[in-house]
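Asks: coordinates only, sequence not included:
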C-alpha cells in the first residue's frame, strides 16, 4: 500500500502575533479583483437547493464564477463592496450559515466516496453533520483558527493524508481511531462517539495552545513541551464518559483521490466531475445541479472534494437527463486521463496582487501544448475503485507562498518569478516549459512537506 510523504520535524515552535486572516462568508477578503468570500461546506456536502443558491450568489454579488478550494469549500470572487449583508441573508436562508460565530471554524473534509461504492467500509458521511452541529454549539470551539482542519476518513486513507489536525478514521466492528495531528499513535473509541471525541480533541488543542502562549493555529505549531498526548487525551475522553484506549502502533492507510471514471452503466450512477483548475461558471454549476437531481422531484446531492472535483452520488447519466453528455458539452471532465487531471493553480494575476504571472492562463497554454496529460492516455472508462494516479499533480504558483498546493502526495512545483518560471527549483525557459512539465510529472522532486510557508 502506498504511503504519503512523512512529516518534516520542526526545530522551533511557531509563535503567532495575531489571529489568522482566513476569509469567510462574513469576513470578506479584499483582493485585486474585488472582495472574496469563502463559504465553508462541511464534508463538501451540498443539497441541490444549496448548490443553486451558491450559483445565484455568484451571479447576484460576484463575477459569475465559483471556485473550489483544497478543503472542499466554495469561493465567490469579484464581490462588490457592501454586499456582505445581502450575501449572508442568502446563505443563511439555504442553511449554509447556521452559526455566524463559528462559520470560519467549520473546516471538515470527508471521504467523498464514503457510502457510495464500498459498502464494506464505515459510512462517515453521518459524522459530518453531527460534528458540525457539535462545533456550532460549542462556545469554546469558536476560538479555533480558520486553518484548523478535521478529516473524517472511511478507512481508505484519502482525506487522512491532507495534513489534518484531528483525524477520525473508520475502523472495523463499529470502531473509530482518533488521531491528533501527525502522531504515529491514536485513540480508539466507539464509532458512535467519534464526532464528540473529535470536538474534545479540538478543545484539548485549545487548552494546550493557551498553556503554550504561542497563539498556535494548528496542532503542528504547538511547542514540544505542550504537544498533544494520546494517553492524556484518552483520560480526557474517559472523564467525558467516552470509553477510549490508546492504540500505540497504527498502520495509517493511504489512497489517492477519486478521478473521473467515465459514464458507468444504468440511468443513475455515481460520477466524479473535474472542472478545469477548479473554477466553474454559474451556468456550468447549474448543469451539475441538474444532472445531480435528474428530475424535478429529486433535489440531488453534490460532494465537493478537497481535490477540486465534484462527486455526484446519483447522477442522471441517461434518463431522465443525459447527464454525461451535458457535462461534456459544458466543458467539464468526466473521463479519466483528461488533460486537466491533476493540474492546479493559485489565483494568480489579476486577482492577487502578490502574483507575478497569470498562472491560470499560462497553465491553459501548457495544457493546450500537451504538457499536462500523461503519454499514451487513452481516456477509457475505468471503475473508480481501482483507480490510481498515472502521473503526479503539477501546481502553478504565482509567488513563493504556493497557495492551494496539493497535500498528501508528491507534486511538481512550478513557481512564477520575475524572470519566468522555476520548476522544482530550477529556471525553465518559456519555450521549454510545456515539455519540462510533462517530463517532471513522472519524476517529481517536491513533496508537500518540502515547502513550508
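Replies: That came through, no problem. Note that the structure is a prediction, hence the values are computed from the model and not measured.
Asks: please make it C-alpha for all contacts and neighbour counts, starting now.
Replies: OK.
Asks: ok, for residue 393, nearest residue in space, not its chain neighbours?
Replies: residue 342 (4.4 Å; Cα to Cα, 6 or more residues apart in numbering).
Asks: list the contacts for the one you found?
Replies: Contact analysis of residue 342 by Cα atoms under 8 Å, 6 or more residues apart in numbering lists 392, 393, 394.
Asks: equivalent analysis for residue 397, please.
Replies: Taking Cα under 8 Å, 6+ apart, one finds 345, 346, 348, 355, 359, 403, 405, 413, 414, 415, 416 in contact with residue 397.
Asks: would you map the strands across the stretch 251-400 of the chain?
Replies: Using DSSP state E, counting those that start in this stretch, the strands of the stretch 251-400 of the chain run over residues 268-273, 279-281, 301-304, 310-316, 343-345, 394-397.
Asks: most surrounded residue in the contacts of residue 342?
Replies: Among the contacts of residue 342, residue 394 has the most neighbours (other Cα atoms under 10 Å), with 26 neighbours.
Asks: wait, doesn't that residue sit right on residue 340?
Replies: No - counting by Cα atoms under 8 Å, residue 394 stays clear of residue 340, with 10.2 Å between them.
Asks: before we move on, the earlier item: most tightly packed of the strands of the stretch 251-400 of the chain?
Replies: Among the strands of the stretch 251-400 of the chain, the stretch with the highest mean neighbour count (mean count of other Cα atoms under 10 Å) is strand 394-397, at a mean of 27.
Asks: included below, for side-by-side comparison, is a second structure:
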C-alpha cells in the first residue's frame, strides 16, 4: 500500500498551472471525456495562439496545453467556452466513464450519471479540497474503466444495480438509484478523514472506514477485469445504424490544425483514457469523409499501426529531468522500422518512467549513456 504524501498536492489544473521546463502547463478536466465542437475549437485556437500548437490527451480522459504564454488568458477562454464551471472544484472533476456507453455495448447508459456526479461535485463545498489526483470511474459493465482502479467508482451489473468500487476494488456493496449520492458521500468521507493521503488506497483500512461511515452492507465482490491496453480504433457500427470512429494519435498528441478539422465535424468528441478519440453518431457518408480527410492529417484508424504500440513521456524540451527528446527518438525508430522490442513499449527520458501505461509493457529508458530496454509488468 502506498504511503501518504508529505508535500502539497501540486496536480496541475486550468488555474493552478505546472511550471514545466518549456513553460506553464495547464490541464482541463473533461468529465466523461466529452468535449463539444465549439469547446474543441476554443482549445485548438488557444493551443495555436498561446500554446505550443498541440493539445495533449491524458490517461484520465482530460487534455492539457504546454508552453502557455498567458495562463490568465487561457483560463478566460475556457471559462467562456463552459470548460471551467467551478473555479473552486476544477481540479477534482476527474471522472472517467466507459467511452462507448449509450452507443455500443454495456449494461447501462452511464452518461447521465457523469453529468449528475459532476454537478454534485461542483455543488458541494466540502469536496473542493479533494486532492487533484482523486479519480472517479463510472463503468457501464464492460470493464474498461473499472480496470483503471479509481478511488470511487460504479460498475454496472446485469441486474440494473451497480457495484460500489473503492480504492480500485469491488467492495461487495450494491447500489441502485442512489448510486451518485453514495459516490459523493464516500468522497465526502474521504475528504474528512484522509489526513495527508492523496489517494484512497494510501489510507490503511480506508475502504472499511468509508463503508462503516456510510452504513453500507456488502457481500461477495466480483473480480474486476485486467486493464484494457488501448481504446477502440477504427470503424464501429452503432445499433442505431450510425457509426462511431475511433482514432488514435501518435503519443496522444493532437495538433491544433487537426483539432480544428475535428471541431468542424460538429459532433461531440470523446477523449478516452487511452489517449485516443471517438467521433460518434455519424452517418456512413460522413464517417467515410472523416476518415478520408483526417487520416492523412495524423488521426490513426488502423489498429495495427505501430504508433498505437508505443507511448512516451514528455521528454525534452518539456521536462528538465529527461536526458533526451524521447518522442522524436521513438518516432524515428518507428519510421525506420527500428523499434527495440515487439509489442507495447514505453519510452522514458529518465528512470521515473512518467506516463507508463498499466499492464505488460517493455520499458525503453534513456540515461546518460543512451537507452536501455527493460521487460517488466505493472
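Replies: That came through, no problem. Computed from a prediction, not measured in an experiment: that's the story for all the values here.
Asks: sorry, back to before: out of the strands of the stretch 251-400 of structure 1, nearest to residue 238 of structure 1?
Replies: strand 301-304 (34.3 Å; Cα to Cα).
Asks: residues making contact with that closest one?
Replies: With Cα under 8 Å, 6+ apart as the criterion, strand 301-304 of structure 1 contacts 41, 43-48, 51, 68, 72-73, 112, 289, 292-293, 310-314.
Asks: give the ChimeraX command for selecting the buried subset of the residues you listed.
Replies: Provided next is the ChimeraX selection string for whichever of the contacts of strand 301-304 of structure 1 are buried by 16 or more other Cα atoms under 10 Å:
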select :41,43,44,45,46,47,48,51,68,72,73,112,289,292,293,310,311,312,313,314
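Asks: aligned to the residue nearest to residue 393 of structure 1, what sits in structure 2?
Replies: Aligned by TM-score structural alignment, residue 342 of structure 1 pairs with residue 309 of structure 2.
Asks: and that match, how close does it get to residue 251 of structure 2?
Replies: 10 Å (Cα to Cα, to the nearest Å).
Asks: so what sits against both of these two?
Replies: With Cα under 8 Å, 6+ apart, residue 309 of structure 2 and residue 251 have no common neighbours.
Asks: check which helix or strand covers the counterpart of residue 149 of structure 2 in structure 1.
Replies: Aligned counterpart of residue 149 of structure 2 in structure 1: residue 163 (TM-score structural alignment). Of the helices and strands defined by DSSP states H and E, none includes residue 163 of structure 1.
Asks: next, count neighbours for residue 163 of structure 1.
Replies: Around residue 163 of structure 1 there are 19 residues (other Cα under 10 Å).
Asks: and the gap between it and residue 405 of structure 1?
Replies: Taken as Cα to Cα, the span from residue 163 of structure 1 to residue 405 of structure 1 is 12 Å.
Asks: how about the helices in structure 2?
Replies: Ranges of helices in structure 2, per DSSP state H, are 37-50, 71-80, 111-123, 179-193, 206-214, 256-264, 284-294, 326-335.
Asks: deepest-packed of those, please.
Replies: Greatest average neighbour count among the helices of structure 2 goes to helix 37-50 (a mean of 21), per mean count of other Cα under 10 Å.
Asks: so that one corresponds to what in structure 1?
Replies: Going by TM-score structural alignment: helix 37-50 of structure 2 matches residues 48-61.
Asks: and the counterpart of residue 324 of structure 1 in structure 2, how close does it get to residue 141 of structure 2?
Replies: Under the alignment (TM-score structural alignment), residue 324 of structure 1 pairs with residue 291 in structure 2. To residue 141 of structure 2, residue 291 of structure 2 is 29 Å away according to Cα to Cα.
Asks: what does residue 85 of structure 2 give?
Replies: 29 Å.
Asks: give me the more crowded residue out of the two.
Replies: Between residue 85 of structure 2 and residue 141, counted using other Cα under 10 Å, the more crowded position is residue 141 (23 against 15).
Asks: tell me the contacts of the more buried one?
Replies: Contacts of residue 141 of structure 2 (Cα under 8 Å, 6+ apart): 106, 107, 108, 155, 156, 157, 158.
Asks: for the spatially most central residue of structure 2, which non-adjacent residue is spatially closest?
Replies: With distances taken as Cα atoms, centre = their mean, the residue of structure 2 nearest its centroid is residue 60 (1.7 Å). Closest residue to residue 60 of structure 2 apart from its sequence neighbours, by Cα to Cα, 6+ apart: residue 273 at 4.9 Å.
Asks: run a quick neighbour tally on that neighbour.
Replies: By other Cα under 10 Å, neighbour count at residue 273 of structure 2 equals 25.
Asks: that one -> structure 1?
Replies: So residue 273 of structure 2 corresponds to residue 306, using TM-score structural alignment.
Asks: could you do residue 327 of structure 2 as well?
Replies: Residue 327 of structure 2 maps onto residue 360 in structure 1, by TM-score structural alignment.
Asks: could you do residue 180 of structure 2 as well?
Replies: In structure 1, residue 180 of structure 2 lands on residue 195 (TM-score structural alignment).
Asks: strands of the stretch 1-150 of structure 1, residue ranges please.
Replies: 29-31, 34-39, 45-47, 65-68, 74-79, 108-110, 150-153.
Asks: what inclination does the second one have with respect to helix 48-61?
Replies: Just to be clear, that refers to strand 34-39 of structure 1. 170 degrees (axes from the mean of the first three to the mean of the last three Cα atoms, to 10 degrees).
Asks: got the angle between strand 34-39 of structure 1 and strand 74-79?
Replies: 160 degrees.
Asks: doesn't residue 180 make contact with the match of residue 149 of structure 2?
Replies: No - the pair residue 163 of structure 1 / residue 180 is not scored as a contact, 10.5 Å apart, by Cα under 8 Å.
Asks: how much space between the residue nearest to residue 244 of structure 1 when sequence neighbours are not counted and residue 124 of structure 1?
Replies: Residue nearest to residue 244 of structure 1 in three dimensions, not counting chain neighbours: residue 189, with 5.0 Å by Cα to Cα, 6+ apart. The gap separating residue 189 of structure 1 from residue 124 of structure 1 is 14 Å, by Cα to Cα.
Asks: with that, I have no additional questions.
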